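> Sequence and predicted structure, then a few things I'm wondering about:
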Amino acid sequence: MRAIQAARAGGPDVLEVVDLPAPSPGPGEVLVDVAVAGVNFIDTYRRSGVYTQPFPHVPGVEGAGVVSALGADVTEVAVGDRVAWFDAHGSYAEQVVVPADRTLAVPDDVDLPTAAALALQGLTAHYLATSSFDLAPGRTALVHAGAGGVGLLLTQLAVARGAHVMTTVSSEAKAELSRTAGASEVLRYDLLDDLATELPALVRSALPEGVDVVYDGVGRTTFDASLASLAVRGTLVLFGGSSGQVPPFDLQRLNTGGSLFVTRPTLAHHVRTRGELLERSDELFRLAGVGALRAHVGLTLPLAEAAAAHTALEGRRTTGKVLLEVTPGAAS
């Protein structure tokens, strides 16, 4: 099978198309013919060596496709089922082995690119809006990177739950996308000289008390502004670090800021059982199927152009979801 392989740690140029033996599913696993693979920041961290990963390796953990073979003792799915996944290593390939109990059943009214776009980022947005902070009518939220894959989905879910949403973006084109997703105010942080002071001032000019929750997947460059934008007893949900990890800080700042809360969640702890996984994914696919949740795919490239996809993602030149098309024309 064709696959993308990173032979060593480095930049996008280390990604090469190779021919590898097709994998075989073991007990409790299924083999999937990949239609589309999702591209995520975690793939770039592993490729560059920021996250520990053996080399050579096939990047990617997310995608959607059709089950082509079953391992022993598989009862969750059957050959021919359309599935998506978010935690199967080696997804930049024509075939991948996925644990059967981690597959997401894709309904007939959701196409495979949409399913792939909702797998990792949709599940993340869902737990952020429901579990990290229970958004409800009257709540106020600030979402950083509002035109990113998680940002657009989180904004839609938050607005659907009755929350008032502000977002930050880095261009007018991204601002328009964020408004379309339902943001009431969109702030251009690229126009600010001092993010830590100017951004909270903009937030409080619209909401004088500050916001109930800030969703921050950017990390180092936005953390101080996020804390300063919170209302008394507000919550900062730090779910990523695309600009770098937040350094240690004095916990006394939470006291002086208004008895604030900070949490650093991860998806794995919010889909610990198959029941919880399917509860979240079924709701996402139901909303997508009736048009109440739109997965914005900003860039789709052929599998062989994985390096270009990484370059675009790391250069902040993308909006929404980035996908690699593995099977040409596989949209059903």
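All right, it came through fine.

> alpha carbons only for contacts and neighbour counts from here, please
Will do.

> which residues does Asp216 contact?
Listed by CA atoms under 8 Å, 6 or more residues apart in numbering, the contact set of Asp216 reads 143-144, 222-223, 226, 236-240.

> Which single one of those residues is nearest to Val58?
Gly240 (22.8 Å; CA to CA).

> Ala119: how many residues sit nearby?
Ala119 is flanked by 23 other residues according to other CA atoms under 10 Å.

> Doesn't it belong to a helix?
Yes: counting by DSSP: H, G, I helix; E, B strand; the rest coil, Ala119 falls inside a helix.

> Please report how far the residue lying closest to it once chain neighbours are set aside lies from Val218.
Excluding the flanking residues, the one nearest Ala119 by CA to CA, 6 or more residues apart in numbering is Phe86, at 5.5 Å. The gap separating Phe86 from Val218 is 21 Å, by CA to CA, to the nearest Å.

> quick one: which of these two has more around it?
Phe86 (25 against 19).

> doesn't Val61 make contact with the more buried one?
Yes: shown here, Phe86 and Val61 form a contact pair, counting by CA atoms under 8 Å, at 5.5 Å.

> pretty sure Gly49 contacts Gly10?
Yes: with contacts counted by CA under 8 Å, Gly49 reaches Gly10, the gap being 7.0 Å.

> The stretch 101-250 of the chain: strands as residue ranges?
Assigned by DSSP state E, counting those that start in this stretch, the strands in the stretch 101-250 of the chain fall at 104-105, 140-143, 164-169, 185-188, 211-216, 230-238.

> Ser48: how many residues sit nearby?
18.

> swap in Ala181?
Burial measure for Ala181: 23 neighbouring residues, criterion other CA under 10 Å.

> what about the residue nearest to Ala119, distance to Glu76?
For Phe86, the distance to Glu76 (CA to CA) stands at 16 Å.

> Repeat that for Met166.
For Met166, the distance to Glu76 - CA to CA - is 40 Å.

> who's more crowded, these two?
When Met166 and Glu76 are compared for neighbours, Met166 comes out ahead with 25 against 15, by other CA under 10 Å.

> before we go on, here's another structure to hold up against the first:
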Amino acid sequence: MTETARTVMFHQAGGPEVMEIEDRPLGDPGPGEVRIRHRACGLNFIDVYQRSGLYPMALPHPLGMEAAGVIEAVGEGVTHLRPGDRAAYAAMPPGAYTEARVMPAAQICPLPDAIGYDQAAAMMLKGMTVEYLFHRTTPLKRGDTVLFHAAAGGVGLIACQWARSEGITLIGTAGTDEKCRLALEHGATHCINYRTGDFVARVRELTGGKGVDAVMDSVGKDTFDGSLDCLKPLGMMISFGNASGPVPPFNLAVLGQKGSLKITRPTLFTHIAEHDACQAMAQHLFRKVLDGDVSIRIDQRFPLDQVVKAHRTLEARATTGSTVLEL
């Protein structure tokens, strides 16, 4: 009898209700692949973008981009993992919302014993995102100032701690006073409630009118124009998400008018496409956690069969820290 794994699938783009749990067959790994048995998997806004159709996918398709568990079998040519190894990943193709899967091995990383499965599932995509934002996107050094939107989310709380550990001033934004306090507790130098104040005016005030060296913006449409106005001349706009919707087309000449600004739209999956780079980024993240510079806060936990509720909670911006599906 063929072994199966309970897997979250969607057959059409739409709201959370389009997700269904199905029993999907498990096979043996081929060359360059492994079979991994998950213990926990993480939720991210990219999952929402894929499910909603913002990022179109061939359907039907499984969901989920990060998880942690135990390697059950390895295919020919896989040398960095063995059966029984603890492992974690953020990787393409989607399909992490499952009990077990066969997948490419290159972006799966050996997991240190001191990091729990739930921690790892909550931090791989978010933590490696912070790693490339601070180290692989634009030169940042001790004493620089960055503006980070959604500072109390899963990526944001890691970014607050990362900035503090490297002597970078982080000005965060969040939608409630409670979330602002959370960001400050995790290392933000300042945090602005964007619902009760003008974040552009406040950033200018906090920087003595100079503006920030870089903006890290995963919100998208609602914050994009204001983010540009927060930058100092030659500053870098890093637009790495679309939580409020995609950024509308705009005139590139605006960048010149506002001070010869620079702009980039990076993704994690470009940065981790090469095996060696992915493993190095994961090791950097693991060191931050093991050294105590970064702690992973998991504020929401849902069993796999409550994935619809988990997505609704995420989309309502009713979460703080990270969210995991437990298996």
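Arrived safely, thanks for sending. All values derive from a computational prediction rather than experimental measurement.

> rewinding a little: from the contacts of Asp216 of structure 1, which single one is nearest Thr273 of structure 1?
Using CA to CA, the contacts of Asp216 of structure 1 come closest to Thr273 of structure 1 at Phe239, 20.6 Å.

> List the residues that contact the counterpart of Asp33 of structure 1 in structure 2.
Here Asp33 of structure 1 is matched to Arg37 in structure 2, going by TM-score structural alignment. Contact analysis of Arg37 of structure 2 by CA under 8 Å, 6+ apart lists 69-72, 99-101.

> can you give me the helices in structure 2?
With helices called from DSSP state H, structure 2 shows them at 45-52, 117-135, 154-165, 177-185, 199-206, 224-229, 253-257, 268-271, 275-290, 307-315.

> Make TSV out of the ones you listed and add distance to Glu22 of structure 2.
TSV is the format used below for these (distance: least, CA to CA, whole Å):
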stretch	distance to Glu22 of structure 2
helix 45-52	16
helix 117-135	21
helix 154-165	28
helix 177-185	36
helix 199-206	45
helix 224-229	39
helix 253-257	48
helix 268-271	27
helix 275-290	31
helix 307-315	13
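
> Of all those, which one is nearest Gly84 of structure 2?
Comparing these by CA to CA, helix 117-135 comes nearest, at 13.9 Å.

> Run through who's touching the closest one.
Helix 117-135 of structure 2 is contacted from outside by 39-43, 65-69, 88-90, 111, 140, 154-155, 158-159, 162, 216, 268, 271, 281-282, 284-285, 296, 298, 322-324, 326, using CA under 8 Å, 6+ apart.

> how about 6 Å then?
Under the contact criterion CA atoms under 6 Å, 6 or more residues apart in numbering, helix 117-135 of structure 2 has outside partners 40-42, 66-68, 89-90, 155, 159, 268, 322.

> Now the longest strand belonging to structure 1 on structure 2. Mean distance?
Ordering each strand of structure 1 by length in residues (DSSP state E) puts strand 29-39 first. Strand 29-39 of structure 1 differs from its equivalent in structure 2 by a mean of 0.6 Å after superposition (mean CA distance after the TM-score superposition for structure 1).

> angle of that strand against helix 306-314?
60 degrees (axes from the mean of the first three to the mean of the last three CA atoms, to 10 degrees).

> and strand 29-39 of structure 1 with helix 112-127, angle?
Using the same axes, to 10 degrees: strand 29-39 of structure 1 against helix 112-127 is 80 degrees.

> Buried residues in strand 29-39 of structure 1, which are they?
For strand 29-39 of structure 1, the neighbour count (16 or more other CA atoms under 10 Å) marks 29-39 as buried.

> for stretch 297-317 of structure 1, same thing?
297, 299-307, 309-314.

> how close does the residue with the largest distance to the centre of structure 1 get to Ala141 of structure 1?
In structure 1, Thr256 marks the outermost C-alpha relative to the chain mean, sitting 32.2 Å out by CA atoms, centre = their mean. Distance of Thr256 of structure 1 to Ala141 of structure 1, given as CA to CA: 21 Å.

> Just give me the neighbour total for Arg195 of structure 2.
For Arg195 of structure 2, the count of nearby residues is 12 (other CA under 10 Å).

> give the contact list for Gly42 of structure 2.
The contact partners of Gly42 of structure 2, taken as CA under 6 Å, 6+ apart, are 66-67, 121-122, 324.

> Please tell me which one of those counts the most neighbours.
Of these, with other CA under 10 Å as the count, Ala67 tops at 36 neighbours.

> The longest strand of structure 1: how far from the chain's middle?
The chain centre lies 17 Å from the centre of strand 29-39 of structure 1; the measure is CA atoms, centre = their mean, to the nearest Å.

> ok, now stretch 314-326 of structure 2?
12 Å.

> which other residues reach that stretch?
40-43, 122, 152-154, 297-304.

> Closest to Asp177 of structure 2 out of those residues?
Ala152 (10.6 Å).

> ok, now how distant is the aligned residue in structure 1 for the closest one from Pro54 of structure 1?
Using TM-score structural alignment, the equivalent of Ala152 of structure 2 in structure 1 is Ala147. Separation of Ala147 of structure 1 from Pro54 of structure 1 (CA to CA) stands at 32 Å.
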